[in-house]
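In: Take this sequence and fold it.
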Amino acid sequence: MSETELSHEIADAEGENQLDEDDRLKPEYVRAVLDAVEAGDAEGARALVEPLHPADIADLFELTPHEDRPGLAHAVADLLDGDVLAEMNDYVREDLIDALDPREVADLASELDTDDAVAIIEDLDADEQREVLRQMEPDDRAAIEEALSYPEESAGRLMQRELIAVPEHWTVGDAIDYLRGHEELTTDFWEIFVVDPGHKPVGTCQLSWILRTPRFVSIADVMKREQTLIPTDMDQEEVALRFQKYALISAAVTDASGRLVGMITVDDIVHIIQEEAGEDTLLLSGAGDGDINEPIRFTVRTRLTWLTINLGATMLSASVIGLFQGEIARYALLAVLMPIISALGGNAGTQTLAVMVRALAMNQLTSSNTLRMLGREFSVAMCNGAALGMIGALGSYVVFRDPTLSAVFGIAMSFNSLVAGIVGVIVPVTLDRANIDPAVSSAVFVTTITDIMGFLSFLGLAALVGLGG
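Out: Have a look, this model is predicted:
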């Protein structure tokens, strides 16, 4: 592409909206940026990228091929700040951070709230972490080191330490003067936390209340004493459920002694909800992270592991079929109908399993209602099994004109549907009680059990009534 053509393309891209109707970067815009980078026109590339929101700049890097990202990063280096890295996909961010020296990473992390800085630094190797932390200011380093001491995916990792806390004996005027008189205070907050002399939270006060209350009124008289406190060791999924249940905008985080050490805001929870929902769906399929930016070797390793486990489960099911090879040899139609029994049983089990995993993830399934849920799914399975059994029996009779085969087929289908409904509840609940994530391994158990019971019921009934004899 000539310089004249490139200049026209850049001008066209600058003159139109970079986003489509779904707020995604347009392919022609991405191509224009990469063409500018390839042509060595860093100024043109920067002019194209500068109007973008940090989240859209992050999307631009994710849409850029792996081998072209270093060139793009070099061209728009001054736009590649901490806010962009915080919005970036983990794998893409790792690629870019690997290309930066520890001083640059430390500078970027220092621009961010503690939670976003931790998200960047926690993925580094131990040696790289130490080097980056060594380059940071003592206060920033201490805050991040403390956050890293908490378990992964816990409230301690998720929280930010930048918050506003005032004593309960202050007046509204004292709080306003404090906010106006200290420029170093955080500017992104929705409520003020009220603490006692031991720095333990005793209430909260929304900014709207502060603005509408006379200066002489005591904070203790206007604050709300009921609040949702988040322990530092609480899992982030449980934190998200609390935000959803109580419609929180922000919440105080307390340490083991009950002292206020940070806060969590709803913008972080939105990311957690999205991550957890996608994670459970992918785990059910055995697809790992399911990230299109994940290195191929990691994807192959994860998927191959679960495919190997599924292979073993399938061979177990096949061994059941081997027990009835004589009946199958005498009556070949059994082999024609077996896959239908297996497929419908697996689908019915997966439906129940998906409902149970979601209920467990949302804390809807507890010890108090597990038996009721089992009864509910048992009823659903009975109704579905009866309907499928009648339809299957009728269909097989129309095709094969064998009433005995049709009856065996219908009964086996009904029975396997009932088994699928029961194991679809029992397996994830049992795994959850054993502190094993039901989203990870439930599918293998459920499909294996439904396959085995489907083959046993169908071929066993066929042998019992002497089909093909």
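In: alpha carbons only for contacts and neighbour counts from here, please
Out: Fine.
In: Show me what whichever strand or helix holds residue 320 is packed up against.
Out: Using DSSP states H and E, the element containing residue 320 is helix 296-322. Helix 296-322 sits against helix 438-465, with contacts defined as 3 or more C-alpha pairs under 8 Å, 6 or more residues apart in numbering; DSSP states H and E.
In: here's the other one to compare against:
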Amino acid sequence: MSEIELPESDSDAEVENQLDEDDRLKPEFVRAVLEAVEAGDDEAARTLVEPLHPADIADLFELTRQEDRAGLARAVSDLLDGDVFAEMNDYVREDLIDALEPHQVADLASELDTDDAVAIIEDMDADDQREVLRAMEPDDRAAIEEALSYPEESAGRLMQRELIAVPEHWTVGDAIDYLRGHEELTTDFWEVFVVDPAHKPVGTVALSWILRTPRGIAIGDVMQREQTLIPVDMDQEEVALRFQKYALISAAVTDATGRLVGMITVDDIVHIISEEAGEDILRLSGAGDGDINQPIGLTVKTRMIWLIVNLGTAMVASSIVGLFQATIAAFALLAVLMPIVSGMGGNAGTQTLAVVIRALATNQLTSSNTRWMILRELRIAAANGAMLGALIGIGTYLVFGRTDLSIVIAVAMIINNVSAGLGGVLVPITLDKFNVDPAVSSAVFVTTLTDTMGFFSFLGLATLWGLHG
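Out: The predicted structure is shown next:
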């Protein structure tokens, strides 16, 4: 049977003209909207923005300079619903929320699922939070307050309370009638949770099973009893790992007594995986959130802290060089070559560090395979060190024609690479054992180790060999 080609709507065509091949807003479209706002033609701006998806409207605000966002918000105020705010960057959303009255924020939060509403309210000041919660309906307020009582970045903050749960003794027909007869039920779900009289989850039924099963069959006969339950206090990164490991679409969240209190869906997990991956990369460099919308003052403060720490570690490495002033004075060529040893060690340490931190984050590295991981990285470091040592040794001999200098720099290269490999494994593992995020602090320690060992091994060997000009 041939496919029927539906005519493209005007709205679809407009959106295609506003987005490039990577589904990003075209610069000329952004300029057209902002020019309309600047000219006071709010109707034209609204006409341009109206066909956009909520996520694209959020992108439009993120692409707008901070000082121009208030005018844009005024022009398209009726398009700024809860879905747009839920998609918005945290810093941009905070700017706009600050300009709204508490009852307006309450209205926005009431339109959203619990998890999205919490994302809007949780970063507000305590006084503003109380005002917003006071303006909400009692049921919505109770749900938000309960979610806010859970630790940040936990399943309790991430979950939504809107779900479908039915008793095990119901038939498929009972479940269908229930879903059709209650308009207030959530419409976004993939499975129905089955609970016992104590409201503890005992299984799940996929919507496809309900639709394909005769009405008279008991839910208990078609439900899947095995399911992945998420404790309400579980860290969101661990939640994401469970979704990834077991290929989940949604999962039940339970409290300390085992009762069903919410569910987490895969669309939330996609955001978490992206956030956690980017967060670890930025922490390795000490760049803070790395968000281009972060206030400049906060960015400077965050980066300066780690730059000062790095300054301290650089002074440690410099003091090692100071111990060998006499050797360097006797053979000034050492000062030219020693940055090569420390620099290559730093690169090797960073490679190992990145692999180990990723392995820790994804639960690939546990106490059962730590020893194997250490030995593996040591073998890799030794092999790379030997090859790099041979290359730098040969190169040094060809350039300077000195066998003794070539041997010293080759051996120093091997020693520093092995040290880098060992540090790249042991530092993050040790920090993780003490419940310190290895992505935050590891780079500083490993860099210090490779610099000091690079200088110490090269200059120390040169001193022992008695190199001189």
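In: Give me the TM-score for these two chains.
Out: Overlay of the two chains. TM-score (TM-score structural alignment, normalised by the length of the first structure): 0.97; 457 aligned residues with a C-alpha RMSD of 0.9 Å.
In: Give me the mean distance between the helix holding residue 320 of the first structure and the second structure.
Out: Following superposition, helix 296-322 of the first structure is found to deviate from the second structure by 0.3 Å on average (mean C-alpha distance after the TM-score superposition for the first structure).
In: Give me the buried stretch members for that helix, please.
Out: 299, 303, 306, 310, 313, 314, 317, 320, 321 (16 or more other C-alpha atoms under 10 Å).
In: Quick one: distance of that helix to the chain centre.
Out: Mean-position distance between helix 296-322 of the first structure and its chain equals 24 Å (C-alpha atoms, centre = their mean, to the nearest Å).
In: so the helix or strand where residue 417 of the first structure lies versus helix 438-465, what angle?
Out: Assigned by DSSP H and E, residue 417 of the first structure belongs to helix 403-433. Orientation of helix 403-433 of the first structure against helix 438-465 (axes from the mean of the first three to the mean of the last three C-alpha atoms, to 10 degrees) gives an angle of 150 degrees.
In: Now do the buried residues in helix 403-433 of the first structure.
Out: Within helix 403-433 of the first structure, the residues that qualify as buried by neighbour count (16+ other C-alpha under 10 Å) are 405-429, 431-432.
In: Ok, stretch 188-199 of the second structure next?
Out: 191, 192, 193, 194, 195, 199.
In: pretty sure residue 159 of the first structure is touching residue 266, no?
Out: No: using C-alpha atoms under 8 Å, residue 159 of the first structure is not in contact with residue 266; the gap is 10.9 Å.
In: In contact with residue 196 of the second structure, which residues?
Out: 167, 168, 202 (C-alpha atoms under 8 Å, 6 or more residues apart in numbering).
In: Make CSV from the residues you listed and add secondary structure to it.
Out: Output for these, formatted as CSV (DSSP: H, G, I helix; E, B strand; the rest coil):
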residue, secondary structure
167, strand
168, coil
202, strand
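In: which among those residues gets closest to residue 95 of the second structure?
Out: Nearest to residue 95 of the second structure among the contacts of residue 196 of the second structure, counting by C-alpha to C-alpha, is residue 202 at 43.8 Å.
In: Contact partners for that closest one?
Out: 193, 194, 195, 196, 225.
In: of all these, which two lie farthest apart?
Out: Longest span within the contacts of residue 202 of the second structure, C-alpha to C-alpha: 196 and 225, 12.1 Å.
In: Let me know whether residue 50 of the second structure touches residue 79 as I believe.
Out: Yes: assessed by C-alpha under 8 Å, residue 50 of the second structure is found in contact with residue 79 at 7.0 Å.
In: more crowded one of residue 159 and residue 266 of the first structure?
Out: Each of residue 159 of the first structure and residue 266 has its neighbours counted (other C-alpha atoms under 10 Å); residue 159 has more, 26 against 16.
In: Tell me which residues touch that one, please.
Out: By C-alpha under 8 Å, 6+ apart, residue 159 of the first structure lies in contact with 114, 115, 253, 262, 263, 264, 265.
In: how much space between the closest residue to residue 353 of the first structure other than its chain neighbours and residue 177 of the first structure?
Out: Residue nearest to residue 353 of the first structure in three dimensions, not counting chain neighbours: residue 424, with 4.6 Å by C-alpha to C-alpha, 6 or more residues apart in numbering. Distance from residue 424 of the first structure to residue 177 of the first structure, counting by C-alpha to C-alpha, to the nearest Å: 59 Å.
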